[in-house]
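> quick one, what's the 3D model for this:
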Amino acid sequence: MQIVHAPHATVRLDWLARRVEPELAPELAIVDAHHHLWDRQTGRYLAEEFGADVGCGHRIVSTVYVQCRSMMRASGPNAMKPVGEVEFANGVAAMFASGAYGPARCCEAIVGGADFSLGAELDAVLESMLQVSGGRLRGIRNPLAWHDHPDVTSSPVTPPRDRMHDPAFRHGVRTLARFGLSLDAWVYHTQLDALYELAKASPDVIVVIDHFGGPLGVGPYAGNTGKRVEIVAHWRQGLARLASLPNTRMKLGGAGLTVFGFDFAARDLPPSSEALADAWRPYFDICIELFGVNRCMFESNFPVDKGMFSYGVLWNAFKRLASGLSADEKSALFSGTAASTYRLEISGDNA
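Below is the predicted model of the structure:
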C-alpha cells in the first residue's frame, strides 16, 4: 500500500486482524481521554463499533468524546448546529450507562464544538449545549490545525490561518471560564507559540493540548534523521513554553494521524505494541519530562488512528511506554489526569 497524505489512514479490519496481542496489565483502569464517533462516507463508527473496541480486553472504565462535527443539526441558526453533536454524544452516553454495551461509561465526558468568534451569541450556544448534555459537557474544541503546505492536512476542515490571534476568538475562549469548561486544542508544532499566547491570555481556562502537540513528519518535515532532530528540537521548545503555564495539559496519543509521518499502514502486517512504543518513546519521554504525569493523559484518538493499529495493541503500547513508572504514576497517566481534567469520578469498582 502506498501512503497518501490524506487526513486519516483507511481502516482495514482484515489487516488489523492480522495482529492480535494478549492484554498487558488488564487490571489497570483506563480513561480513554479522546475519541470520536461518526457515520460518514469513509465509514461507520458508532456505539456498536466503539463498544467492540472498548471490549477488547483492556479495562476501559470511562471515555471522553471529542468534537468531530458528527450529527450537526440540519436546520436552524448556524451557531446552534453544533448543539446537535453534544445531544448525540449524550445519547450514546446514555446507551453505555444502561450497561447494554458493557461496563465502560463511554462518552461520560463530552467536548463539544462552538464558534468562539460568535461574540454575545456564544453564551446562548454554550447554555444550550449544557442543557442537552445531561451534565456531561466538559469542554469545547474549535478546528485550529493549519499549515500552508498541501501535504500537511489532518482534517476536512481548514480553519483561518491566524484564528488564535483573533481578538474575538480569544474573548470567546476566555468565556469558557464562566461556564466551567476547558479548551481542547489540536495544533501542529509550528503553531505552538500561538497556542502559548492563547493559553497565557486565558489563565482561568484549562487548555488541553491534543496529540502530543503535533510534531509533523510529512511534506517539508519529512526526511532524514538530521531533519527529524531539528523538528523535535523545535517542537520541544514550543512545548516547554506551554508547560510553564499551570493551566495546560497534554494528551499522549494521536500519532496514528498521517501527518506524524509514520508508515505503519503501508506495511504487510500491522505494527506490534513494541514497534509503536519504540517509535513514540521520544515524544512520550519529553512530554513526561516537561509536564509531569499529573498533567498528561493517554488517548486513543479512535477511529482516526484505527487505520494504523488496533485498539488493543495501542493500549499495550501505552503500557509499554509507562512500564518503568510507579503504580501511582501509571494511575495518573491512564485515568487520574483525565478524571481530574474532565471532572470524572473514578473510584470503587472503577478505580
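
> from here on, contacts and neighbour counts on C-alpha atoms
Noted.

> next up, the contacts around Val207.
For Val207, the contacting residues are 182-185, 199, 247-249, by Cα atoms under 8 Å, 6 or more residues apart in numbering.

> again, only this time at 7 Å
Neighbouring residues of Val207 by Cα atoms under 7 Å, 6 or more residues apart in numbering: 182-184, 199, 247-249.

> how about Met80: what's its closest non-neighbour residue?
Nearest non-adjacent residue to Met80, counting by Cα to Cα, 6 or more residues apart in numbering: Val125, 6.0 Å away.

> do you have the strands of the stretch 51-200 of the chain handy? List them.
Using DSSP state E, counting those that start in this stretch, the strands assigned to the stretch 51-200 of the chain run over residues 59-66, 105-112, 137-141, 182-185.

> can you redo those strands as JSON lines with distance to Gly324 and mean neighbour count?
Output for those, formatted as JSON lines (distance: least, Cα to Cα, whole Å; neighbours: other Cα atoms under 10 Å):
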{"stretch": "strand 59-66", "distance to Gly324": "20", "mean neighbour count": "26"}
{"stretch": "strand 105-112", "distance to Gly324": "29", "mean neighbour count": "28"}
{"stretch": "strand 137-141", "distance to Gly324": "32", "mean neighbour count": "25"}
{"stretch": "strand 182-185", "distance to Gly324": "29", "mean neighbour count": "24"}
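
> which stretch among these comes nearest His171?
Proximity to His171 (Cα to Cα) singles out strand 182-185 among these, at 12.7 Å.

> for that closest one, packing partners?
The elements that strand 182-185 packs onto, with contact taken as 3 or more Cα pairs under 7 Å, 6 or more residues apart in numbering; DSSP states H and E, are strand 137-141, strand 207-209.

> one more, please, to line up against the first structure:
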Amino acid sequence: MIDPQTVRFLDDLAIVDAHHHYWDLSGPVTYPWLQSPPWLAFRYGDYGAIRKSYLPEDYRRDHGAHRIVADIHMEAEPRHGMACAEIDWLASLGEVAPRAAAAQIWLDGDDLDDQLKELARRPLVRSVRHKPKALPREEARRGAAGSMDDPKWRDGYARLAATSLHFELQTPWWHLDAAADLARDFPETRIILNHCGLPAQRSDEDLAAWRAAIVRFADLENTVVKLSGIGLAPGIWPEEQNIHILRELITIFGPGRAMFASNFPVDRLCITFEAMFSAYKRAVHDLPREDVISLFSGCAASTYGLNIGEASLER
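I've put the predicted structure just below:
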C-alpha cells in the first residue's frame, strides 16, 4: 500500500507527456494510413477506433486530472512531403499547441538538405523521425535496404550531426545492434528510443533477449528511452508485465535518461490515459522523489529544451 503522503505527491505530480499525436482528418495535412485503405497491419490489431480527428480538446479530455504541464508532439506519418505542413498546422493551434515537436524526415530522400533547412526554420521542431526498415524477428539480418545499415540512410543520418536535432528511433529491439552502432559512430546526435524498443514478445526467453539488446544500446551515453507504447494485441495493457519492463528500463538507463509518455491516441486502443499514468505512478512510487520528477518531467524537459519552471514541478 502506498502511504498517503506519497499518494498526494503523485497526484500533484507535474507531467511532460513526451510523445503523443494530433491529427485533423479534415485539415490541410493528409495521413494515408488513417484516411485511405488498404489499412495497414498494426501492432495493436484493429485501429479503426482512431481513424478520426484527434485534437487538443480530445487530448485534454483524455488526460483528465493528470497534471500535464507540457507535451511533445510526435509526427503522425503524414503524406510524404508534408512534414513542414504538419508542423505549421501545429503552430497554428496557438495556446493549445504542443511545446515541442518531432518532425517527419526522410533520411534517404534526395531532398534531405532542403528538408533539414526547412525544419530548422521552425522553432517547434526539436527532433526528427524516420522509421528504418524493420524485418520480422525470424528474418532479422543486417544490411537490408532502407535499414540503419543502408549506406544512403546512414549518410543521411550523418547530416544530423551538424544540426541541433535529435533522432527519434522506432524499431523493434532485435535491430538495436544497428542502433548502437549509430550511437557510437555519431556521438553528436542523441537517439531517443521510442516505445521501450517494442517488447511485444513476453516469454522469459524473449524478455531476456530484449533486455540484452537494451543494455548494449543504453551503454552509449547519447541514448534516451521513452517509457511508452507497451500495449499488446488485441488491445490489452498487462500491468504486471509492463511495470516489470518499465522498472528494467529505469534501472538500465537511469532516471535521467528515461521519460514517460502516453502515445495517445494510439495507446487508447489498449488503455485509458488515466489508467496508464496511474500505473506509471504505481510503478515508481518507491523511488526517490527526485527520480520520479525526472521520469515524469525533468528528462523530457531537458531533452527537448523546455523551460517548465521549478514552480511547476511540485505544488
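
> what would you report as the TM-score here?
Overlay of the two chains. TM-score (TM-score structural alignment, normalised by the length of structure 2): 0.82; 278 aligned residues with a Cα RMSD of 2.3 Å.

> coming back round to it: between the contacts of Val207 of structure 1, which sits nearest Gln191 of structure 1?
Using Cα to Cα, Ala199 comes nearest to Gln191 of structure 1 of the contacts of Val207 of structure 1, at 12.4 Å.

> how about Lys319 of structure 1, nearest residue that isn't a chain neighbour?
Leaving aside its chain neighbours, Lys319 of structure 1 sits nearest to Leu24 (7.0 Å; criterion: Cα to Cα, 6+ apart).

> spatially central residue in structure 2, please.
Geometric centre of structure 2, nearest residue: Asn194, 4.0 Å, by Cα atoms, centre = their mean.

> for Ile293 of structure 2, see how far away that one is.
20 Å (Cα to Cα, to the nearest Å).

> also Gln35 of structure 2?
Distance, Gln35 of structure 2 to Ile293 of structure 2, by Cα to Cα: 38 Å.

> what do we get in structure 1 for Pro199 of structure 2?
Superposed on structure 1 with TM-score structural alignment, Pro199 of structure 2 falls opposite Pro215.

> for the corresponding residue of structure 2 for Val187 of structure 1, list the residues it contacts.
Taking TM-score structural alignment, the alignment pairs Val187 of structure 1 with Thr171 from structure 2. By Cα under 7 Å, 6+ apart, Thr171 of structure 2 lies in contact with 131, 134, 197.

> quick check: His19 of structure 2 touching Ala70?
No: taking contacts as Cα atoms under 7 Å, His19 of structure 2 lies outside contact range of Ala70: 10.7 Å.

> quick one: the helices in the stretch 51-200 of structure 2, in order.
56-63, 83-91, 112-120, 151-158, 176-185 (DSSP state H, counting those that start in this stretch).

> wait, which of these is closest to Ile214 of structure 2?
helix 176-185 (7.2 Å).

> mean shift between that closest one and structure 1?
Average distance, helix 176-185 of structure 2 versus aligned residues of structure 1 after superposition (mean Cα distance after the TM-score superposition for structure 1): 1.6 Å.

> in that helix, which residues are buried?
176-184 (16 or more other Cα atoms under 10 Å).

> hmm, which two among those residues are most spread apart?
Using Cα to Cα, the two most remote members of the buried residues of helix 176-185 of structure 2 are Leu176 and Arg184, lying 12.0 Å apart.

> Pro160 of structure 1: how many residues sit nearby?
Neighbour count for Pro160 of structure 1, taken as other Cα atoms under 10 Å: 13.

> any idea what Arg281 of structure 1 aligns with in structure 2?
Counting by TM-score structural alignment, Arg281 of structure 1 corresponds to Ile243 in structure 2.

> now that match, what's its secondary structure?
The three-state label given to Ile243 of structure 2 by DSSP: H, G, I helix; E, B strand; the rest coil is helix.
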